[in-house]
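Student: Sequence and predicted structure are below.
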Amino acid sequence: MSEGSTPRKADVELRLPADGAYASVLRTTTAGLAARLDFTLDDIEDLRIAIGEASALVLPDADPEADLTCRYFLASHAMTIEVSVESSSSGPDDPASFAWQVLSTLAADTEMDHADGRITVRLTMASSIGETDR
């Protein structure tokens, strides 16, 4: 989202305890939404990996008792996902980290933001079906 723009309401929002034990719930939800958008099985698996890496980037810096929030913005054959936690730390800024490299390789667009006491990783992925329909 560009600076100064009005935040759009997410199509789906999932809030979980900021604990790695809930990563499977996040991956399963993401896969289910991708299936509804007609992502291929390979695309869904890539998305499951990407969402796992996104949560791995933000969880270590989560404040105690914080929630992991995942917001999904759905489009035809594509989705943008924002994974965020409340954090008083400066957040992960290492673009050379393994998790960031995997995420950047799998997603069409990625960015990380630390503002208003939240660390947010935003990724956009498109179905390869949507690419062949053009």
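Tutor: Happy to help now that I have it. Predicted, not measured: the structure shown is a model, and the values here were computed from it.
Student: going forward, measure contacts between C-alpha atoms and count neighbours the same way
Tutor: OK.
Student: hey, where'd the strands end up in this structure?
Tutor: With DSSP state E as the definition, the chain shows strands at residue ranges 12-17, 67-75, 78-86, 109-115, 118-126.
Student: what angle separates the first one from strand 67-75?
Tutor: With axes from the mean of the first three to the mean of the last three CA atoms, to 10 degrees applied, the angle from strand 12-17 to strand 67-75 works out at 160 degrees.
Student: Other residues contacting strand 12-17?
Tutor: When contacts are taken as CA atoms under 8 Å, 6 or more residues apart in numbering, the neighbours of strand 12-17 outside the stretch itself are 22, 65-73.
Student: ok, now with 10 Å
Tutor: With contact meaning CA atoms under 10 Å, 6 or more residues apart in numbering, strand 12-17 is reached by 22-23, 25-26, 29-30, 33, 59, 64-74, 81-85.
Student: take the one below as the second:
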Amino acid sequence: MQPDAEVRLPADSAYVAVLRMTTAGIAARLDFTLDDIEDLRMAVGEASAMLLERARPGGQLITRYFLGENRVAVRISVDAVQPTPPETNSFAWQVLTTTASDVSAETGEDVLTISLTVTSTTSSAPA
């Protein structure tokens, strides 16, 4: 499935603010509530922080957005030397699962991905 939007940034924490701002803009365009926008921004920020801990120096942070009616699914991936999934009992993972639904992590050859979905409580279909 092709993403509706994709953002590629250096795997560096300095770019997380750009990613959070982009995420908020997408959610606002879909008429998400302010609370839902903040949940999505926070979830993307937490997922990015977890991934950047495992990022290969000089690698990329790739975020793919899949837009649907009342929801945004996000897949965030990072180049990793030896990808290992985050600990699901960590505080960061608990924050992530509180702000988003359908949260999962998967590893591939030299790639670590966290997927999450946020559903708006009162949004309308994409315009």
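Tutor: Here it is on my side, so go on. Because the structure is predicted, anything quoted here is derived from the model rather than measured.
Student: Report the TM-score for the pair.
Tutor: In this superposition the chains share a TM-score of 0.93, using TM-score structural alignment, normalised by the length of the second structure; 124 aligned residues with a CA RMSD of 1.3 Å.
Student: now the helices for the first structure?
Tutor: Along the first structure, the segments classed as helices by DSSP state H run 23-36, 41-58, 98-106, 128-132.
Student: what angle separates the first one from strand 12-17?
Tutor: This means helix 23-36 of the first structure. 170 degrees.
Student: Tell me the helices and strands packed up against helix 23-36 of the first structure.
Tutor: If you count contacts as 3 or more CA pairs under 10 Å, 6 or more residues apart in numbering; DSSP states H and E, helix 23-36 of the first structure packs onto strand 12-17, helix 41-58, strand 67-75, strand 78-86.
Student: Return the most buried member of the ones you listed.
Tutor: Burial among those, expressed as mean neighbours by mean count of other CA atoms under 10 Å, is greatest for strand 78-86, which shows a mean of 23.
Student: Tabulate the strands of the first structure in TSV, adding columns for distance to S55 of the first structure.
Tutor: Putting these into TSV (distance: least, CA to CA, whole Å) gives the following:
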stretch	distance to S55 of the first structure
strand 12-17	11
strand 67-75	8
strand 78-86	6
strand 109-115	12
strand 118-126	8
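Student: aligned partner of E53 of the first structure in the second structure?
Tutor: Residue pairing (TM-score structural alignment): E53 of the first structure is matched to E46 of the second structure.
Student: Turn the helices of the first structure into TSV, including distance to A10 of the first structure.
Tutor: Shown next, in TSV, are the helices of the first structure (distance: least, CA to CA, whole Å):
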stretch	distance to A10 of the first structure
helix 23-36	13
helix 41-58	16
helix 98-106	21
helix 128-132	21
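Student: nearest to G91 of the first structure, of the ones you listed?
Tutor: G91 of the first structure sits nearest to helix 41-58 of all the helices of the first structure, at 7.4 Å, using CA to CA.
Student: Just the angle for the closest one relative to helix 23-36, thanks.
Tutor: Angle of helix 41-58 of the first structure versus helix 23-36, following the same axes, to 10 degrees, is 140 degrees.
Student: so how far is helix 41-58 of the first structure from its chain's centroid?
Tutor: 8 Å (CA atoms, centre = their mean, to the nearest Å).
Student: tell me what it is packed against?
Tutor: Secondary-structure packing of helix 41-58 of the first structure (3+ CA pairs under 10 Å, 6+ apart): helix 23-36, strand 67-75, strand 78-86, helix 98-106, strand 109-115, strand 118-126, helix 128-132.
Student: what's the average distance of that helix to the second structure?
Tutor: Superposing on the second structure places helix 41-58 of the first structure at an average distance of 0.6 Å from its equivalents, by mean CA distance after the TM-score superposition for the first structure.
Student: Skipping its backbone neighbours, what lies nearest the most centrally placed residue in the second structure in space?
Tutor: Here the mean C-alpha position of the second structure is nearest to the C-alpha of V44 (CA atoms, centre = their mean), at a distance of 3.6 Å. Taking CA to CA, 6 or more residues apart in numbering as the measure, V44 of the second structure lies nearest to R20, with 6.6 Å between them; neighbours along the chain are not counted.
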